[in-house]
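>>> Using only what follows, build the 3D model:
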Amino acid sequence: AVNNSGKTPLNLIFHPAHDSIVARMPNSLTNAQRALVSHVAMMEYCNKDTSSSGFQQNKKNIISNPHAAQHKQECQKELNELSKIKVNGKGILNVLIDNDSTRFANHPTVASIFESCEKDFPIYYPFIKSSIEVGI
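Coordinates of the predicted model:
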């Protein structure tokens, strides 16, 4: 999303007002920044809504911030691991993104992922867990 000033949420949190607490944290990412970078990485990985100007602007913001770029690489690793897991021939990531978790909620693979997602997928476990819980 882009506001009337042409700014995206990532613009606002990567380039905050000088007196904000985020401006005083140059060596790390806030939870909000991590969440937004993780979301952008997942959308890009799945080729969802990647052509908008806001998305392109967000990608530039991530590239320009070394901590965000590093977090995106970590996200990509996790997404690659998730993509290897299949449920009836369909990748688990696609099952979760396409809201097919209701259909597969009782599948043994989905149950196994639900039990171990916090340990195995620390970046995306909140998304995985909530997507599966919706399907149960």
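>>> switch to C-alpha atoms for all contacts and neighbour counts from now on
Fine.
>>> helix or strand for the nearest residue to residue 104 once chain neighbours are set aside, which one?
Leaving out its chain neighbours, the residue that sits closest to residue 104 by C-alpha to C-alpha, 6 or more residues apart in numbering is residue 110, at 6.9 Å. Using DSSP states H and E, residue 110 falls within helix 108-120.
>>> Another sequence for comparison is provided below:
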Amino acid sequence: MSFNESQDIFSPTDPFGDFDFSRPRPRVNGAKLRLPQLPGNFVTLPCSLHRWVNETCIEVKCSDGVVVKVTVPKGTVLIGPYLELIVLVYGPTQLELAYRPTEMGNSLDMSIVNTVICLMWAHSDIFFDSSQL
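From the prediction side, this is the model:
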């Protein structure tokens, strides 16, 4: 998927424009991403930034220590060390940021509204025991 400034970068995974928060999303960790029923689904991924791979890809460390790659729009800015991302799962190691940042939480850099990952600041429960899922 290619991103450019004139295109609504979220239209392929968000065809109706607004994210339906009434539908539950599994809150997963790295091990759970390997479940066969997840590809093609949207999930909430609690994680921390591990490193930038390139300008359209980041590695995030899941709460169980597994590192996975997430495709993000070019020009994305991350705010804070802990993230809770809504992603579309293509496979165990193929994830893509799925929804408009303005709909994801409470901390935005408004200078580039369409290409910012919004995050929810870490709370004590962001790292959890996978046995509780």
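>>> quick one: TM-score?
Remark: TM-score between the superposed chains equals 0.25 [TM-score structural alignment, normalised by the length of structure 2]; 63 aligned residues with a C-alpha RMSD of 5.2 Å.
>>> Same question for residue 95 of structure 2, what's its three-state structure.
Of the three states, residue 95 of structure 2 takes strand under DSSP: H, G, I helix; E, B strand; the rest coil.
>>> for structure 1, what spans make up the helices?
For structure 1, helices defined by DSSP state H occupy the ranges 9-14, 31-45, 53-64, 66-83, 92-97, 101-104, 108-120, 125-135.
>>> Near residue 56 of structure 1, how many other residues are there?
Residues within reach of residue 56 of structure 1, counting by other C-alpha atoms under 10 Å, total 12.
>>> let me redo that: residue 53 of structure 2
12.
>>> Show the contacting residues for it.
residue 59 (C-alpha atoms under 8 Å, 6 or more residues apart in numbering).
>>> distance of it from residue 42 of structure 2?
Noted for residue 53 of structure 2: a distance of 23 Å to residue 42 of structure 2, by C-alpha to C-alpha, to the nearest Å.
>>> again, but for residue 59 of structure 2
Plainly put, residue 59 of structure 2 is 18 Å away from residue 42 of structure 2 if you go by C-alpha to C-alpha.
>>> Between these two, which is the more surrounded one?
More neighbours surround residue 42 than the other of residue 59 of structure 2 and residue 42, with 22 against 18 (other C-alpha under 10 Å).
>>> how deep is the closest residue to the more buried one other than its chain neighbours tucked in, by neighbour count?
Once flanking residues are discounted, residue 42 of structure 2 sits nearest to residue 88: 4.5 Å by C-alpha to C-alpha, 6+ apart. A count of nearby residues for residue 88 of structure 2, using other C-alpha under 10 Å, gives 22.
>>> List the buried residues for the host helix or strand of residue 88 of structure 2?
Residue 88 of structure 2 is part of strand 82-91, with elements assigned from DSSP H and E. Under the neighbour-count criterion of 16 or more other C-alpha atoms under 10 Å, strand 82-91 of structure 2 has 82-89, 91 buried.
>>> what's that strand packed up against?
In terms of contacts (3 or more C-alpha pairs under 8 Å, 6 or more residues apart in numbering; DSSP states H and E), strand 82-91 of structure 2 is packed against strand 42-54, strand 94-97.
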